[in-house]
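Peer 1: Fold the stuff below for me.
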Amino acid sequence: MLKTVFSVCSVLLMSLTACQSQLPSPLQIQAVEAMPPLAAEFETEVLETDTHGDETTRVYRWRFVRHADRVETHNLSDDSGEVWRRLAGGDIAYQKVFHGQRQTIDYQPGDLKALAAVPDWRAVATLLSPAELGGLQADGEESALGRVALRYRSGQGEIEELLWLNREQLPALIRRQERGHLLVTRLAALYPTGQAPWPELRDEDYGHTDYADLGDKEGDPFVKSILPTLKGGHHHEH
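Peer 2: Okay, the predicted model is just below:
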């Protein structure tokens, strides 16, 4: 009887090990050219604990739209956004968007280089930086929005848990520690590009200010109000 029990346990253990070995570990990101266009809505919870041990939770809803050479995000909490564009030579241009004022601040590739703010395009397109992937190890599968998601965990680094939609090349959940806070980001909705129930930004509908021209407009009420939110804006020198 004991031999039978041990035999069954051994078979189960071998089966589980085989299932685990079929999962990519660590997580592998596809080439950026192969990432499918899509639109998604996320919810991020920020859990903070004060010096008295009291916890507070802030919740943010935001949108994400990915094309082959363009990524747009929209923070619904403050009606601001960002647009990243990958140009023909591989350089990246950036816009900080203020939807309420229908204005954008436009950064050319040279501006980002001068500010040491050139991003990794793969991180922009997947919401995961290469540095965060090294400590992730496969830990099974789950269902997310009716899709199979690969679960990864990490005992090191900022990310504690990740649910990854391999076909979509997008996280369904990211649980991470950042600056002493716990951030939990969950995928709330996913759409094919062009079928999301919100319009994408159209450049012609917005006024544009070049980052290089901010020094000439620091007396403008709008520019003055948004300078602290800009990359390098509150340290701008003309």
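
Peer 1: From here on, just use CA atoms for contacts and neighbour counts.
Peer 2: OK.

Peer 1: Now do stretch 117-124: distance to the chain's middle.
Peer 2: Chain-centre distance of stretch 117-124: 11 Å, with Cα atoms, centre = their mean, to the nearest Å.

Peer 1: what about that stretch, start to end distance?
Peer 2: 12 Å (Cα to Cα, to the nearest Å).

Peer 1: Contacts for it, please.
Peer 2: The contact list for stretch 117-124, computed with Cα atoms under 8 Å, 6 or more residues apart in numbering, reads Val32, Val71, Trp84, Arg86, Ile92, Pro109, Leu112, Leu128, Ser129, Pro130, Lys231.

Peer 1: Can you give me the distance of the third one to Ala93?
Peer 2: With the distance defined as Cα to Cα, Trp84 ends up 6 Å from Ala93.

Peer 1: To compare against the first, here's the next sequence to fold:
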Amino acid sequence: MDSGSKRPAAGVRRVVAGSGLALALAFALAGPAWAGDAATANVTPAAATDEAIAPAVAPDTQALVAHYSVRDARGERSLILVRAADRIEYRQPGEPAELWRQTPDGIARLELFATEKRSIAWAPGDLRTTGRMPQWEQLASPIHPQLREKLQRDGSAKALGLSAERYRGESAEGQPIALQWLAAEGLPAYYRTGLAKPKTGDTGAYELKLVKLERVPAAEAFTATGDYRETDYADLGDMELDPFAAAYLKRNGHAH
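Peer 2: Here you go, the predicted model:
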């Protein structure tokens, strides 16, 4: 039910979404990347201005914050992944932030709309009923965890001063794939599907590059939701007079 009240960040929930990182758990957070082997990138050395931090394993009080640049047919944009032991958040410009949380009943999701200061909360039961319940391992990285199993190991590399494993292969569509993987962090440093220098209008090209990696106190790393008005997904069908709820249902093609 629409609480209309302010809830702390701990009460959050959510997962990733489709094409080109449209963070809206139609689920395929980094676009083709989430599809498994539809988006990949060749591995290139990080620029001198890129940053990295250690150690690889952070205490529960800290969150790992990975900053990525994404390039595909839609252009270039940023993607931020925030990951702690029991929470994961994805942020990208122009899209609602996606906040996922582990609960005793499964995974919960919270969509955060910064402009409206509204949020939509999906309980684990909502995600299961709509066929949108992800696996925690899928959320932990913008690249599907099974992708590496389909690629060939191709040596080692350095990314942001960290040791990375290099992989190459081909997607189901016959597109070349390149991946640099940070095993200790469980994250891609570089991922590309398609040619290294795609032609204009090449819709199959997708590139994901890690540009900064840091560890931040968990209390500061995630989006603060204290001033958001939270609405349960299950209550949206009874809120046809609420402009925000009506627009959300129309935009996401939901039918209650």
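
Peer 1: List the TM-score for the superposed pair.
Peer 2: Once superposed, chain against chain, the TM-score is 0.71 (TM-score structural alignment, normalised by the length of structure 1); 188 aligned residues with a Cα RMSD of 2.6 Å.

Peer 1: Please flag which of the contacts of stretch 117-124 of structure 1 sit within helices.
Peer 2: Pro109, Leu112 (DSSP state H).

Peer 1: just so I have it, where are all the strands in structure 2?
Peer 2: Secondary structure of structure 2 by DSSP state E: the strands cover 62-72, 75-83, 87-91, 97-103, 106-113, 118-122, 152-159, 162-170, 176-182, 187-193, 206-217, 229-232.

Peer 1: mean deviation of the second one from structure 1?
Peer 2: Compared with structure 1 after the fit, strand 75-83 of structure 2 shows a mean deviation of 0.9 Å (mean Cα distance after the TM-score superposition for structure 1).

Peer 1: Please tell me which residues of structure 1 that strand aligns onto.
Peer 2: With TM-score structural alignment applied, strand 75-83 of structure 2 matches the range 58-66 in structure 1.

Peer 1: for the last one, same thing?
Peer 2: Aligned using TM-score structural alignment, strand 229-232 of structure 2 spans residues 207-210 in structure 1.

Peer 1: Which positions within the matching stretch qualify as buried?
Peer 2: His208, Thr209 (16 or more other Cα atoms under 10 Å).

Peer 1: and what of stretch 213-224 of structure 1?
Peer 2: For stretch 213-224 of structure 1, the neighbour count (16+ other Cα under 10 Å) marks Leu214, Val223 as buried.

Peer 1: Gln95 of structure 1 and Thr104 touch, don't they?
Peer 2: Yes - between Gln95 of structure 1 and Thr104 there is a contact under Cα atoms under 8 Å: 6.2 Å.

Peer 1: Glu111 of structure 2 maps to what in structure 1?
Peer 2: Aligning on TM-score structural alignment places Glu111 of structure 2 opposite Lys96 in structure 1.

Peer 1: no wait, Gly186 of structure 2
Peer 2: Using TM-score structural alignment, Gly186 of structure 2 pairs with Gln169 in structure 1.

Peer 1: go on, His144 of structure 2?
Peer 2: Using TM-score structural alignment, His144 of structure 2 pairs with Ser129 in structure 1.

Peer 1: Run through the residues that contact that match.
Peer 2: When contacts are counted by Cα under 8 Å, 6+ apart, Ser129 of structure 1 touches Asp120, Arg122, Ala123.

Peer 1: what about the second one, how many neighbours?
Peer 2: Applying other Cα atoms under 10 Å, we find 17 residues neighbouring Arg122 of structure 1.

Peer 1: neighbouring contacts of stretch 67-82 of structure 1?
Peer 2: If you take Cα under 8 Å, 6+ apart as the criterion, stretch 67-82 of structure 1 is touched by 32-33, 35-38, 60-66, 83-87, 94-100, 124-125, 193.

Peer 1: List the buried residues in that stretch.
Peer 2: Neighbour counts over stretch 67-82 of structure 1 (16+ other Cα under 10 Å) mark His67, Asp69, Arg70, Val71, Glu72, Thr73, His74, Asn75, Ser80, Gly81, Glu82 as buried.

Peer 1: May I have the distance across that stretch, first residue to last?
Peer 2: For stretch 67-82 of structure 1, the first-to-last residue distance is 14 Å (Cα to Cα).

Peer 1: Run the chain-centre distance for that stretch.
Peer 2: Centroid separation for stretch 67-82 of structure 1 versus its chain: 10 Å, with Cα atoms, centre = their mean.

Peer 1: Check stretch 179-191 of structure 2 too.
Peer 2: With Cα atoms, centre = their mean, you get 14 Å for stretch 179-191 of structure 2.

Peer 1: ditto for stretch 145-157 of structure 2
Peer 2: Centroid separation for stretch 145-157 of structure 2 versus its chain: 20 Å, with Cα atoms, centre = their mean.

Peer 1: Can you measure across that stretch, start residue to end residue?
Peer 2: Terminal-residue distance, stretch 145-157 of structure 2 (Cα to Cα): 20 Å.

Peer 1: can you check stretch 131-144 of structure 2 too?
Peer 2: With Cα to Cα, one end of stretch 131-144 of structure 2 sits 18 Å from the other.

Peer 1: Okay, buried residues for it please.
Peer 2: Quick answer for stretch 131-144 of structure 2 (16+ other Cα under 10 Å): Arg132, Met133, Pro134, Trp136, Gln138, Leu139, Ala140, Ser141, Pro142, Ile143, His144.

Peer 1: I'd like to know how many residues surround the match of Gly186 of structure 2.
Peer 2: Count around Gln169 of structure 1 with other Cα under 10 Å applied: 20.

Peer 1: now do the one 5 residues further on
Peer 2: Ile174 of structure 1 has 21 neighbours, counted by other Cα under 10 Å.

Peer 1: any idea how far it lies from Trp121 of structure 1?
Peer 2: 19 Å.

Peer 1: Same question for Gly135 of structure 1.
Peer 2: Taking Cα to Cα, one finds Gly135 of structure 1 at 21 Å from Trp121 of structure 1.

Peer 1: what's the answer for Glu72 of structure 1, then?
Peer 2: Taking Cα to Cα as the measure, Glu72 of structure 1 falls 13 Å from Trp121 of structure 1.

Peer 1: Check Thr17 of structure 1 too.
Peer 2: Going from Thr17 of structure 1 to Trp121 of structure 1 by Cα to Cα gives 35 Å.
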